[in-house]
Each structure stands twice: as C-alpha cells, then as structure tokens.
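J.: model the structure of this input:
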Amino acid sequence: MPSKNISISDEAYNKLKKLKGKNESFTAVINRLFSTIILLELRGTISNEEANDMRNRIEESREARRKQIEKLFERWK
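T.: Below is the predicted model of the structure:
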C-alpha cells in the first residue's frame, strides 16, 4: 500500500498514540476517527421525532429477536 510521510506536533502524536489500540496502526486510528466525524456530521439531518421513531423501531426489533432466541433455547432443552 502506498504511504505518505506527514509531520505532526508531539501533542498531536501523543493524542493519537493514546487512542491507538495495541495492534492498531496509526492509519487505522485516523480512519476510525474520520468515520466518527462523518457520522457526527449527519447530526441534525433528521428531526427528534424521526430519531425517536427509529430508536423505538430498533428497540422493538431487538425485543422481537430476543424472544425468538428464547423460543429456540426452549426447544433445545
């Protein structure tokens, strides 16, 4: 994979280093941070009502899935 050398301050390096996982590259840290930033940029694109509706649907879906799993476990007993 091609690479580029960049110059950053010691402060920026130390911040990245703190965020870096044991087996994670600095490239992976930077990519992870930018994917988070992109998600944060979506903030405000839907109304609170739409967000609450989505949250409720997700919770209902999770509950339905949990019940399905419980039924499967009951059949295996």
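
J.: going forward, measure contacts and count neighbours with C-alpha atoms only.
T.: Fine.

J.: what sits against the most centrally placed residue in the chain?
T.: The centre of the chain sits closest to residue 36, judged by Cα atoms, centre = their mean, with a distance of 7.0 Å. By Cα atoms under 8 Å, 6 or more residues apart in numbering, no residues touch residue 36.

J.: Proceed likewise with the subsequent sequence, for comparison:
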Amino acid sequence: MLEFLLAIALLGLVLYALIYVGVVVVLVVLAVALLALLFSGIGIALGIALVGVALYITYGIFKKIIANEHANDPHSAMNDE
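T.: Coordinates of the predicted model:
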C-alpha cells in the first residue's frame, strides 16, 4: 500500500518537474531510482525518486525567490546595468 501511495506521489512530482525544471533532471533522478530498484526494492527506489525530484523542485523555487528579491532590490549588485 505504501509503495502504491509513493508511486502516485512520484507520478505527480515527475509530471510537475517535467514542466517546471526540465527533462534532464527528471531523467537523472529516475536513473538513480532505477539503480536502487535493481539492487534493493521498489519501496527504496520510489523513495529515492520522490525525494530527489522534491529536493530539486524546492531548490528551483528558492532560486526563483532569491532572484526575485535581487531583482526588486535597487541596491543589489546583480542590478548593475
């Protein structure tokens, strides 16, 4: 049952990540998850894929927030145009 819930969550995150961060990152995370599937089991593989995609999405969101803060700051070093 847990694996089924993880698979549903992973599918949603993968679809979101394909739109938000791009294909390359999703393929790398899924490749690592497939290696985990070969050597351990489906629960571990789904967990790795879920955490990997979630961490990258979180990184992308924080990167956008920081970029927006610098764009709105007139004294920022990033706005030396």
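
J.: just give the TM-score of the two.
T.: Overlay of the two chains. TM-score (TM-score structural alignment, normalised by the length of structure 1): 0.40; 35 aligned residues with a Cα RMSD of 2.2 Å.

J.: circling back: so which helix or strand takes in the residue nearest to the centre of structure 1?
T.: helix 26-41 (DSSP states H and E).

J.: now the element after that helix, going C-ward?
T.: helix 48-76.

J.: one step back: what residues of the helix holding residue 36 of structure 1 count as buried?
T.: Under the neighbour-count criterion of 16 or more other Cα atoms under 10 Å, helix 26-41 of structure 1 has residue 29 buried.

J.: could you measure residue 27 of structure 1 against residue 35 of structure 1, distance?
T.: Distance, residue 27 of structure 1 to residue 35 of structure 1, by Cα to Cα, to the nearest Å: 12 Å.

J.: same question, residue 59 of structure 1
T.: The spacing between residue 59 of structure 1 and residue 35 of structure 1, counted by Cα to Cα, is 24 Å.

J.: cool, residue 16 of structure 1 as well?
T.: In terms of Cα to Cα, residue 16 of structure 1 sits 15 Å off from residue 35 of structure 1.

J.: same check, this time on residue 69 of structure 1
T.: Applying Cα to Cα to residue 69 of structure 1 and residue 35 of structure 1 gives a distance of 32 Å.

J.: and for residue 11 of structure 1?
T.: Distance, residue 11 of structure 1 to residue 35 of structure 1, by Cα to Cα: 22 Å.

J.: biggest helix in structure 2, by residue count?
T.: For structure 2, the helix with the greatest residue count under DSSP state H is helix 42-72.
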